[in-house]
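>>> Okay, here's the prediction I keep looking at, along with the sequence it came from:
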Amino acid sequence: MYKTVDASRIEITQLMLPSNTNFGGKIHGGYILNLMDQIAFACASKHSGSYCVTASVDTVDFINPIEVGELVTMKASVNYVGTSSMVVGIRVESENIQTSVKKHCNSSYFTMVAKNENGKPTEVPGLIINDKNEVKRFLKAIKRMHTKHQRKIEFDSINFSLENYLKELEGYRVRVELTEN
């Protein structure tokens, strides 16, 4: 079975309240991450028809702060599917109710895994992509996974040699003082 991206697209809008602020008076990033996790769950569950869990979160860059009293809209869509996993792309925007000015606050990618009634990974429907942006999102997800896998191979290998990398640290604000171990 295959489903379109549109079949599981989710959008939520919520008013930001004073109770969700950090010590700087802006909306707490942790609160926004919690909302993002909820919408990722809803989107992935809608696509898969199963309970889903968060496996990883990639690239959460807080671009613009969110103010108390603004409306925050989160848009989520399935960008990629594997056998039991899905990458859900989320875009977060805020809107000043009085001025109607909108800001892009962040975008992120949540990898969600569908689970069966025994808590084991279960197969998810394939994805029908039907426009250029959906194709680009699918390809970007593949590229992120490939890069992550290559980095793991490079740095987790038993053949990893620190000496091969020390020169790359030149120019950074770091001083290497290795101890014997």
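Arrived safely, thanks for sending.

>>> use CA for all of it now, contacts and neighbours both
Fine.

>>> most centrally placed residue in the chain?
Compute the mean C-alpha point of the chain, and by CA atoms, centre = their mean the closest residue is Tyr109, 2.1 Å away.

>>> Assign a three-state SS to that residue, would you?
Secondary structure, DSSP: H, G, I helix; E, B strand; the rest coil: Tyr109 is strand.

>>> Any figure for the gap between Asp131 and Val53?
28 Å (CA to CA, to the nearest Å).

>>> Who has more neighbours out of the two?
Val53 (20 against 9; other CA atoms under 10 Å).

>>> for comparison:
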Amino acid sequence: MTHPITTFRFLAEPTDVNFGGNVHGGIVMKWIDQAAYACAAQWSKCYCVTVSANGIRFIKPIKVGQLVEINACLVHTGASSMHIYVVVKAGDATDDNMSVSNRCFITFMAVDKDGTPKNVPSYVPEDEIHMQLELVAMHAKEFAKELDNDFTNNIGVH
């Protein structure tokens, strides 16, 4: 299979703004989830559900009217899981210069019509950059497991 990258491009709208005059963080998280879902569904060829979002970073605010570009790239697979690296960029629509405003890893699981996990095709990194991204995704996966363990066993939160 070819390396899956999904790209969304659109303008940030006035309905996306928060009280501070920037695009609301929740809206950005929705965009991230949508782009990552499209990437996961294309890879697995089935319905997918969000499992987790790791390391979401809000680096630079997005202003209403800016051109927004979201790139979602598969970087690691498990048996039924797909780990996707998402980068959000924004800038003036009349300019070629866009800067990174957000980035994160988001994990999806492929499921059948009953919600049972389905196996997905294995992903093999194509180059050094994608090998490094896969290593970071695997580290994030292990960290998420440790965090779950801490909540359940050390704090007693279920």
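Yep, that arrived. Quick caveat: nothing in here was measured; it's all calculated off a predicted structure.

>>> Could you find the counterpart of the residue nearest to the centre of the first structure in the second structure?
Residue pairing (TM-score structural alignment): Tyr109 of the first structure is matched to Phe105 of the second structure.

>>> Validate this expectation: Val120 of the second structure resides in a strand.
No: looking at Val120 of the second structure with three-state DSSP, it is coil, so not inside a strand.

>>> What residue in the first structure is paired with it?
For Val120 of the second structure, the residue aligned by TM-score structural alignment is Val124.

>>> ok, its match to Glu95 of the first structure distance?
35 Å.

>>> and the one helix or strand Ser101 of the second structure maps to, what other elements does it pack with?
Per DSSP states H and E: Ser101 of the second structure is located in strand 99-110. On a contact count with 3 or more CA pairs under 8 Å, 6 or more residues apart in numbering; DSSP states H and E, strand 99-110 of the second structure meets helix 25-44, strand 48-58, strand 81-91.

>>> In TSV: those, plus distance to Thr116 of the second structure.
Listed next are these as TSV, based on distance: least, CA to CA, whole Å:
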stretch	distance to Thr116 of the second structure
helix 25-44	14
strand 48-58	11
strand 81-91	12
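
>>> Single out the most deeply packed of the ones you listed.
strand 81-91 (a mean of 25; mean count of other CA atoms under 10 Å).

>>> Identify the residues contacting Tyr123 of the second structure.
Tyr123 of the second structure is in contact with Leu74, Val75, His76, Thr77, counting by CA atoms under 8 Å, 6 or more residues apart in numbering.
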